[in-house]
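1. Here's a sequence, model it:
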Amino acid sequence: MKSLELKYLKELIEYRLDSYFGKENLMTKPNMPALSQWSLSIPSIIKEANLNDDEKLVLLLILCPHIESNLLDEVIKSKLESTGDFPQLGGVRGKNFRGFLPTGQTALFLLAGDNSKKRKEIQEIFNTGHFFEKNQILWLEDVPEGEPKMSGKIIISQEYAHLFIFGEPSRPKFSMKFPAQIIETEMEWEDLVLDEDTSKQIQEIKTWITHGNTLLNDWGMHKKIKPGFRVLFHGPPGTGKTLTAGLLGKHTGKDVFKIDLSMVVSKFIGETEKNLASLLSKAEKTDNILFFDEADALFGKRTSVRDAHDKYANQEVSYLLQRIEGYRGLVILASNLKNNIDEAFLRRFQSIVHFPLPKSAERLRLWKKAFPSKVRLHNDVNLSKNARNYELSGAEIMNVVQYSCLRALAANKKTIYQEYILSGIQREFQKSGKIMR
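-> Just a heads-up that it's a prediction; the model follows:
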C-alpha cells in the first residue's frame, strides 16, 4: 500500500495528464497531505520552514526516485499511448539510474501547465536565495549554454535524501570533496586532566552544544547573534586539545570531523576557497563538529601587500573568515600559538581556550592515571618526584608510560622500574632538545 504522499503524487500526475489531453471523466484534483501525514521522516528544518504546497510537491517529486524508483515511469506510461517523448513533461534518464528523473520542466508541467504567471512562481522555487538553495537541500543541475534553465535535472542532496528516508543524517565519507576523518576516543572526561580555568571554559562549550538551538530559536536570539559557535584551542602540543574535541563529540552525540588541511589548502588561486566551501556545505547538513588542527595553515595572519600574490592571499583569508562565521555548528580551531591566528578570526571567537602545560599537581594526576592496571610499580618508583622534577605534557607522559611498559614486556615482567621511567623521560627530552637534570 502506497503512502499518502506517494498516492497524492501518483494521482496528481494522472490528473495533469488527463487534463492536458482533454480526456472525459476527469479525476478530481487531489489535495496535498499535511507533512504530519507523510510516512517519511521530516527533518526539523523542513517542519519549521512552513512550505507551501508547490514547494512540498517539488520536494516530493525529487524524493520519489529515491523511495519508489519505478513509480514515475509506471504512472507516465500508463497514461501515455505511445512510449515516445513528451517534452512538456520534461524528465531525463540518469547515467546509472535508468528510470525517470524529474527536471524543472516536470515541476512546471505538474504545477503550472500553460499558466505563465504560475510558471514564474514555480521558477522562483529554484532561484538563488530560496530556502531550498540557501540550505543546499535541492537545486537545478546546470544546463549547457543556451538551453532553458528549467530543463535542468532537479537534484536533492544525498545527505537530505538519507535524512528523509532513514530519519538520521548520514556520515559524509572521506574524499577529495570531504577531506575529514572522524575523531573517536575510548577515553572519558575523568581521563582528561586540565587546569580549573580550562575546565570551566570547556563546560561553557558543552552548554552551547546542548542549549544553543534553544537560545537561537525558542528564545529568539537568531535575530541578534550569528548561528554557530567558534572556538580556538591554543597551547603546546600534547596538552589535550584533540582529546577534548573528541570528548565533546562523544558526550554530546555528535561526530567530530578532523579536517585534513593538506587536502584543503591549495597553491592554485581560488582552489582553497572552493575546497572549503564544498567541505562546509556537506558538514552543515550533519550538524556535527569541525576540528581544524594546526589551523595556522588556513587561518594565519594576513600580511602587508607587496605583490599580487600577497593581495590574493589576504582575500583568501577574508573569504575563510566569512565562510566560517556563517557555519551553523561548532567549529574548533587548534593552534600551538594563539598569535599565529589572524586577529580578525580572534575577534569572532565566542571562546578562546588556553591549554597550558600541566603543573606539578596535574602531572601527578596524569602519572597516576597513565599506567595499565595489569602492571605494578616497583618500590623505587616515585611518581610525586617525577611529577615535580620533570615538566612534561600529557602526551609526553603517555609516551614514557608506553616505553616503560614495552621495556617490561621485553624483559618478560609485569613490573615497572624507575630506571625504565627515567629512560623514557630522557628520550622525550631529547626529542624536544631539552636537557634532563
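
2. contacts and neighbour counts: CA atoms only from here.
-> Noted.

3. and residue 419, what helix or strand is that in?
-> Residue 419 belongs to helix 418-432 when assigned by DSSP states H and E.

4. Show me what that helix is packed against.
-> The contact analysis (3 or more C-alpha pairs under 8 Å, 6 or more residues apart in numbering; DSSP states H and E) places helix 418-432 against helix 394-410.

5. Which SSE is immediately downstream of the helix it packs on?
-> Using DSSP H and E, the helix or strand that directly follows helix 394-410 along the chain is strand 415-416.

6. Check which helices and strands that following strand sits against.
-> Against strand 415-416 (3+ C-alpha pairs under 8 Å, 6+ apart) you get strand 376-377, helix 394-410.

7. chain center to the shortest one: distance?
-> The chain centre lies 44 Å from the centre of strand 376-377; the measure is C-alpha atoms, centre = their mean, to the nearest Å.

8. Tell me which other helices or strands that strand touches.
-> strand 415-416.

9. sorry, back to before: who wins for proximity to residue 202 among the helices and strands packed on strand 415-416?
-> Closest to residue 202 of the helices and strands packed on strand 415-416, according to C-alpha to C-alpha: helix 394-410, at 17.5 Å.

10. Tell me how many other residues crowd the closest residue in space to residue 3 that isn't next to it in sequence.
-> Spatially, and ignoring its direct neighbours in sequence, residue 3 is nearest to residue 39 (6.1 Å; C-alpha to C-alpha, 6 or more residues apart in numbering). Other residues near residue 39 number 14, with proximity taken as other C-alpha atoms under 10 Å.

11. Next, the second sequence, to be compared with the first:
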Amino acid sequence: MTDAPPPAALATTLDRELHWLATLIHQRIDQYAERDDPASAALTLPEPPELLDRCAYGAAVPINRLSADERLALILALAPWLRPQALDLLFVRNANLDRGFTEFGGRAHGLATGFAPTRQTALFLLAGDALDRRLAAMTLFGADGVLVRQRLIVLQPDDFAPWLPLEPHPELLARLLRNPG
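-> Predicted coordinates:
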C-alpha cells in the first residue's frame, strides 16, 4: 500500500480519516442516546488511523503536529466536500422538540440538503457534555491555534462562538482537491 501513487495515497489517507470520523460520530451518538448521567458523558476517541506521508494531507498532520482533537476538527471540516453522507447521522431529530438536536450544531449547507458542521458539532464530538473538555476544545478554533495559523481551517470573527461554521481553508482545499498529488 505504501507504493501507491500520490493520488491513491491521498484517497487512501482521506478515506481512513473519514472512516475514523464516521466511527466517532456513531460512538458519540450511541453514547449520547444511552446516557444515564449527562455529566459522565466522556468518550475516548478511537485511535486515529495511520497516515500515508506521500500525500499532502498525510504529510501535513505530522509537520503541524496535529493532535487527535485537531485531526478530528480538520476532517470534520473537510467532510462536506469529501463524503457528505458521513454527517447524515447528525440530522437526527429530537422527538421532544420536533427539530434537530442543538448539541449537534450544524447548518443547512447552502442550497444543498447536506449537513454543514459548525464548531458546535466539533465540540459535541470531542467533548459531549463534559464541560471541562469542551472548554479546552474551544481553543482549537482560535487565531493562535495550529488549525488557523497553518491555514487548515478558516478563521472566524469570534474565536469562541460555537455556532460559527467549521470550514476548511480555501488554500487547503486547493492543495487537496486541485492537485491531489
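
12. TM-score them against each other, please.
-> Overlay of the two chains. TM-score (TM-score structural alignment, normalised by the length of the second structure): 0.73; 159 aligned residues with a C-alpha RMSD of 3.1 Å.

13. if we can go back for a sec, deepest in the core, which of the helices and strands packed on strand 415-416 of the first structure is it.
-> helix 394-410 (a mean of 19; mean count of other C-alpha atoms under 10 Å).

14. Same list (the helices and strands packed on strand 415-416 of the first structure) but as TSV, adding distance to residue 55 of the first structure.
-> As requested, those are exported to TSV (distance: least, C-alpha to C-alpha, whole Å):
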stretch	distance to residue 55 of the first structure
strand 376-377	67
helix 394-410	53
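
15. Which of these sits closest to residue 45 of the first structure?
-> For those, the distance to residue 45 of the first structure is smallest for helix 394-410, at 41.3 Å, taking C-alpha to C-alpha.

16. what packs against that closest one?
-> helix 360-370, strand 415-416, helix 418-432.

17. Would you mind finding the most buried of the ones you listed?
-> Most buried of these, by mean neighbour count (mean count of other C-alpha under 10 Å): strand 415-416, with a mean of 20.

18. Can you tell me how far residue 203 of the first structure is from residue 248 of the first structure?
-> Separation of residue 203 of the first structure from residue 248 of the first structure (C-alpha to C-alpha, to the nearest Å) stands at 10 Å.

19. Neighbour count: these two, which is higher?
-> residue 248 (21 against 12).

20. Next up, identify which helix or strand the residue lying closest to that one once chain neighbours are set aside is on.
-> Leaving aside its chain neighbours, residue 248 of the first structure sits nearest to residue 206 (6.8 Å; criterion: C-alpha to C-alpha, 6+ apart). According to DSSP H and E, residue 206 of the first structure maps onto helix 196-213.

21. quick one: the helix or strand that that helix is followed by aligns where in the second structure?
-> The C-terminal neighbour of helix 196-213 of the first structure among helices and strands, as given by DSSP H and E, is strand 229-234. Alignment of strand 229-234 of the first structure against the second structure: no match, by TM-score structural alignment.

22. So which elements touch strand 229-234 of the first structure?
-> strand 330-335, strand 351-354.

23. packing partners for the helix holding residue 206 of the first structure?
-> Using 3+ C-alpha pairs under 8 Å, 6+ apart: helix 196-213 of the first structure touches strand 351-354.

24. Find me the equivalent region of the strand it packs on in the second structure.
-> Strand 351-354 of the first structure corresponds to no residue of the second structure when matched by TM-score structural alignment.

25. starting at the chain centroid, how far to that strand?
-> 22 Å.

26. Nearest to residue 124 of the first structure, out of the helices and strands packed on strand 415-416 of the first structure?
-> helix 394-410 (55.2 Å).

27. quick one on the thing from earlier: out of the helices and strands packed on strand 415-416 of the first structure, which gets nearest to residue 353 of the first structure?
-> Using C-alpha to C-alpha, the nearest of those to residue 353 of the first structure is helix 394-410, at 17.0 Å.

28. which residues touch the aligned residue in the second structure for residue 61 of the first structure?
-> Aligned against the second structure by TM-score structural alignment, residue 61 of the first structure finds its counterpart in residue 76. The contact partners of residue 76 of the second structure, by C-alpha atoms under 8 Å, 6 or more residues apart in numbering, come to 21, 117, 122, 166.

29. can you confirm residue 76 of the second structure is in a helix?
-> Yes. Applying DSSP: H, G, I helix; E, B strand; the rest coil, one finds residue 76 of the second structure inside a helix.

30. in the second structure, which spans are helices?
-> 6-33, 56-63, 68-82, 119-127, 131-137, 146-149, 170-173 (DSSP state H).

31. most tightly surrounded among the ones you listed?
-> Burial of the helices of the second structure is given as mean neighbour count (mean count of other C-alpha under 10 Å); helix 119-127 ranks first at a mean of 25.

32. so how far is residue 400 of the first structure from residue 427 of the first structure?
-> 8 Å.

33. And residue 136 of the second structure, what's its match in the first structure?
-> Checking TM-score structural alignment: residue 136 of the second structure goes with residue 121.

34. ignore the last one, residue 113 of the second structure
-> In the first structure, residue 113 of the second structure lands on residue 98 (TM-score structural alignment).

35. What is the neighbour count of that match?
-> Using other C-alpha under 10 Å, residue 98 of the first structure has 11 neighbouring residues.

36. for residue 353 of the first structure, same thing?
-> Neighbourhood size, residue 353 of the first structure [other C-alpha under 10 Å]: 20.

37. With the flanking residues excluded, which residue is spatially nearest to it?
-> residue 233 (4.9 Å).

38. For the residue sitting nearest the centre point of the first structure, give its distance to residue 157 of the first structure.
-> Nearest residue to the geometric centre of the first structure (C-alpha atoms, centre = their mean): residue 283, 2.1 Å. According to C-alpha to C-alpha, residue 283 of the first structure stands 12 Å off from residue 157 of the first structure.

39. and what of residue 120 of the first structure?
-> Counting by C-alpha to C-alpha, the gap from residue 120 of the first structure to residue 157 of the first structure is 24 Å.

40. Kindly report the same for residue 394 of the first structure.
-> Distance from residue 394 of the first structure to residue 157 of the first structure, by C-alpha to C-alpha: 42 Å.

41. ditto for residue 249 of the first structure
-> On the measure of C-alpha to C-alpha, residue 249 of the first structure and residue 157 of the first structure end up 24 Å apart.

42. Could you do residue 132 of the first structure as well?
-> 10 Å.

43. tell me, what's touching these two both at once?
-> Residues touching both residue 132 of the first structure and residue 157 (C-alpha under 8 Å, 6+ apart) are residue 138.

44. Contacts only, for the residue nearest to residue 106 of the second structure when sequence neighbours are not counted.
-> Among residues not flanking residue 106 of the second structure along the chain, residue 117 sits closest, at 4.3 Å (C-alpha to C-alpha, 6+ apart). Applying C-alpha under 8 Å, 6+ apart, we find residue 117 of the second structure in contact with 76-77, 105-107, 165-167.
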